[in-house]
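A.B. asks: fold the following and give me the result.
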Amino acid sequence: MATKRSIFEEVDSGGKPAEAPRGGMIDARPRGARRAVRIWLMILFALVVVMIAVGGLTRLTDSGLSITEWAPVTGAIPPMNEAAWQAEFDKYRAIPEYQLQNKGMTLEEFQFIYWWEWGHRQLGRLIGLVWALGFVGFLVTRNIPPGWTGRLIGIGALGGLQGAIGWWMVSSGLTGTALDVASYRLATHLGLAFVILGLIAWWTFSLGRPDAQLMQARRSREAGLMRLGGWLVGLTFLQIILGALVAGIDAGRGYTDWPLMAGGFFPPYPFDIQPVWRNFFENDGLVQFMHRMSGYVLLAFGIFVFLRARRSPFTATRGAFGAMLGMMFVQMLLGIVTVVHAAPWHLAILHQFGAVVLWVLVLRARHQTAYPRAQSVRGATA
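C.D. replies: So this is what the prediction gives:
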């Protein structure tokens, strides 16, 4: 005879309590080691920043052409005896920089600039090693978050491309009558470094929040402010490239008055190099003028975007654009001080580091417009 059931008993439960409902499909997906990958990317970011600083010091000490060959593997070993040092010195004495600028340099003086360039290249190898060990480790342990494998491979590929562009840059100063590397190649090299920094920073911001939260945040995007933020990123990058052109020809040391240039608004003889297009890369007055004007445009646009961002309902977005504008004023002040003091190395490096900070803050503000942080009625962010 069948046992009577209670009308309150769950059907097909066997008399057991019903299981608690499970999370949605987004939460059920494996997330990978988001925190560990983020820390790894932050380490890479710090190494690239150091690489940029060391590269700047290498240029300021005129050390970049001291190693005249590109040997990605064997070049990791420096000269180990007097004969090896002499062989490296003989190679350097065959290039225009020595013959036209450093003739009579001693072996000890050569060793000083050699060690700067060798250290610069070693740091590049270290960055590649840190990337490779981290990527392979996360790949083998299956800890790469879903959808992130291609992005992490891309960072490594860009790092390899950066090494090749570095040699392309150095090779431009080894022949002919050049005393330095070509400024446009230097700008390409530095520009790619900032692209790598920007990608790492953007992905670090994204990995700091769960995927579900990012997907939810996309619904609250402010399309107009996001477009303005994109233009701000582009103008900031342009200013960085123009700064690299200034550094490449030491244009920051030619006109040390401000706000005028040699007593006038426009520098003298801005188009005296033939053909005319070369002036935009090699004329120190015109290149510095472009960098100054671009800086004014960037600051004016930054103020405009900041004022627009003040109308954002999101506290974190308003704060991000406020930090960006504050750093923009600091960077402009650093640029003026650097110019009026004829760009000594410590101010030049500080100005370069300021560009890194500004770049990250601009990208952070843009990221906030793409993925605004939810907040309570009182304004506290989630």
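A.B. asks: CA only for contacts and neighbour counts going forward, please
C.D. replies: Will do.
A.B. asks: gap between stretch 25-39 and the chain center?
C.D. replies: Computed by C-alpha atoms, centre = their mean, to the nearest Å, the chain-centroid distance of stretch 25-39 equals 25 Å.
A.B. asks: check stretch 326-338 too.
C.D. replies: Distance of stretch 326-338 from the chain centroid (C-alpha atoms, centre = their mean) equals 18 Å.
A.B. asks: again, but for stretch 108-126
C.D. replies: 22 Å.
A.B. asks: which parts of that stretch are buried?
C.D. replies: 110-111, 113-125 (16 or more other C-alpha atoms under 10 Å).
A.B. asks: now, those that are in helices?
C.D. replies: Assigned to helices by DSSP state H, the following of the buried residues of stretch 108-126 qualify: 110-111, 113-125.
A.B. asks: any idea which helix or strand carries residue 137?
C.D. replies: For residue 137, the host element (DSSP states H and E) is helix 107-140.
A.B. asks: could I get the full set of helices for the protein?
C.D. replies: Going by DSSP H, the chain shows helices at 25-28, 34-60, 82-92, 96-100, 107-140, 149-171, 183-207, 211-217, 223-248, 279-282, 284-309, 315-340, 345-370.
A.B. asks: second chain to compare with the first, below:
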Amino acid sequence: MTWVYDPLPAPSAFDARSWRTVPAVAVWLWTLAALVFLMVLVGGATRLTESGLSITQWKPLTGVIPPLSQADWQAEFENYKKIPQYAQIFPDMDLAGFKFIFFFEWSHRLLGRLIGLATFLPMVFFWAKGLLPPSLKPKLVGVLALGGLQGFVGWWMVKSGLVDRAEVAQERLALHLLLASVTFAILVWLAASLNSRPPAVAAPPRRLFGLALVFVVAALAQIGLGALVAGLRAGRAYNSWPLMDGRFFPPLDQLMAEAPLWRNFVDNLLTVQFQHRMAAYALLVFALAQALYTRVAAGRGAASRRAAALAVLVAAQAVIGITTLVLAVPLWAGLLHQGFAMIVLGMAAAHAQALNQER
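C.D. replies: Next up, the predicted model:
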């Protein structure tokens, strides 16, 4: 018998350096996820302080620089006085008060620009150096496109409050927050995929992955419903729990008081808050059922621990939500509630991604 030496093929440039480049890319992606998380919190503060309409123009480049002189500040203030919000909500506002709300919106827009740069410049560097896994490249381009779309939707949202309304349209606010949430979930997924290791035990049932994906979608839907509540300021109405205006289930004629019927789900304060409450209960039941089912189907292991942790996070979020409602949405509670929603979403995305790697 003749033995023929068949050497292994030389590794590609990426494979040869993957042990040190993938961690660097993962750190970058986790950093982007943290920045988007911060962006959501700043956006929440902007909404809760009624600051989102303080800048009435969209200047993608020159808008980086805030007013520098007293005359510039006065000109910005005069622009703000022309929109309905000033007359209807802040008719007694002085220049100092305007500077306060201007700061929140300016910070929010500045952070959005920084996230764009923090996405684009490192991506160009890693790409040019050949340090990106090939499968990651189109996904990163997609993330960059989502960021651009987010900026457009943000201005589209602001425009809705400059003419006939004293606040932005809640439907546009929900879309704006959902885009940020989807971007955050994708970044967590991609970052976690680079940190993942092959499972040391038998793979969990494939159906757990499908269940985890459905939970991610359910968490996103609940975030969207919460944005409708925020946009209508519905959290400052019906501030009792577990009853709403003395009832657990409000009368149907009140829930469906708007015409056409579909408007109730976006415009009726009672209905919007009620659907957010019911969806919260459903999400908690879903999380507990997923944790129990994962324990039965996969036994003791990483998948079960993640599912249990997710259920605990959802339960904590429910408590935070109830507290926020009963206190009529003080700034700290509103931000905690919004931030914790992103933590739940991030954990859900990480859990689904891990199951995807393990199956």
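A.B. asks: now the TM-score, please.
C.D. replies: The TM-score (TM-score structural alignment, normalised by the length of the second structure) is 0.92; 354 aligned residues with a C-alpha RMSD of 2.5 Å.
A.B. asks: on that earlier part again, looking at the ones in helices among the buried residues of stretch 108-126 of the first structure, spot the one nearest residue 73 of the first structure.
C.D. replies: Ranked by distance to residue 73 of the first structure (C-alpha to C-alpha), those are led by residue 125 at 9.1 Å.
A.B. asks: map that closest one onto the second structure.
C.D. replies: In the second structure, the residue paired with residue 125 of the first structure is residue 113, using TM-score structural alignment.
A.B. asks: roughly how far apart are its match and residue 38 of the second structure?
C.D. replies: Distance of residue 113 of the second structure to residue 38 of the second structure, given as C-alpha to C-alpha, to the nearest Å: 13 Å.
A.B. asks: still on that earlier bit, got the angle between the helix holding residue 137 of the first structure and helix 34-60?
C.D. replies: Here the directions of helix 107-140 of the first structure and helix 34-60 differ by 160 degrees (axes from the mean of the first three to the mean of the last three C-alpha atoms, to 10 degrees).
A.B. asks: just checking, what packs against helix 107-140 of the first structure?
C.D. replies: Using 3 or more C-alpha pairs under 8 Å, 6 or more residues apart in numbering; DSSP states H and E, the elements in contact with helix 107-140 of the first structure are helix 34-60, helix 82-92, helix 149-171.
A.B. asks: what residues does the aligned residue in the second structure for residue 331 of the first structure make contact with?
C.D. replies: Using TM-score structural alignment, the equivalent of residue 331 of the first structure in the second structure is residue 317. Contacts for residue 317 of the second structure were tallied using C-alpha atoms under 8 Å, 6 or more residues apart in numbering; they are 337, 340, 341, 344.
A.B. asks: give me the number of residues near the aligned partner of the first one in the first structure?
C.D. replies: By TM-score structural alignment, residue 337 of the second structure lines up with residue 351 in the first structure. If you count neighbours by other C-alpha atoms under 10 Å, residue 351 of the first structure ends up with 23.
A.B. asks: thought residue 351 of the first structure was touching residue 333?
C.D. replies: No: using C-alpha atoms under 8 Å, residue 351 of the first structure makes no contact with residue 333, being 9.3 Å away.
A.B. asks: from residue 22 of the second structure, how far off is the most centrally placed residue in the second structure?
C.D. replies: The structure's the second structure has its C-alpha centroid closest to residue 181; by C-alpha atoms, centre = their mean the separation is 2.5 Å. Per C-alpha to C-alpha, residue 181 of the second structure is found 24 Å from residue 22 of the second structure.
A.B. asks: repeat for residue 351 of the second structure
C.D. replies: 20 Å.
A.B. asks: which one of those two has more residues nearby?
C.D. replies: Higher neighbour count among residue 351 of the second structure and residue 22: residue 351, with 26 against 19, using other C-alpha under 10 Å.
A.B. asks: residue 265 of the first structure maps to what in the second structure?
C.D. replies: With TM-score structural alignment as the criterion, residue 265 of the first structure matches residue 248.
A.B. asks: which non-adjacent residue is nearest that match?
C.D. replies: With C-alpha to C-alpha, 6 or more residues apart in numbering as the criterion, residue 248 of the second structure has its nearest non-adjacent residue at 6.6 Å, and that residue is residue 242.
A.B. asks: same check, this time on residue 225 of the second structure
C.D. replies: residue 276 (5.6 Å).
A.B. asks: and that neighbour, what's its match in the first structure?
C.D. replies: Using TM-score structural alignment as the criterion, residue 276 of the second structure maps onto residue 291 of the first structure.
A.B. asks: same deal with residue 187 of the second structure?
C.D. replies: Per TM-score structural alignment, residue 187 of the second structure is aligned with residue 200.
A.B. asks: please pull up the equivalent of residue 55 of the first structure in the second structure.
C.D. replies: Per TM-score structural alignment, residue 55 of the first structure is aligned with residue 43.
A.B. asks: could you do residue 149 of the first structure as well?
C.D. replies: Using TM-score structural alignment as the criterion, residue 149 of the first structure maps onto residue 137 of the second structure.
A.B. asks: same deal with residue 100 of the first structure?
C.D. replies: So, by TM-score structural alignment, residue 100 of the first structure is matched to residue 88.
A.B. asks: go on, residue 175 of the first structure?
C.D. replies: Alignment note (TM-score structural alignment): residue 175 of the first structure maps to residue 163 of the second structure.
A.B. asks: fine by me, we can end here.
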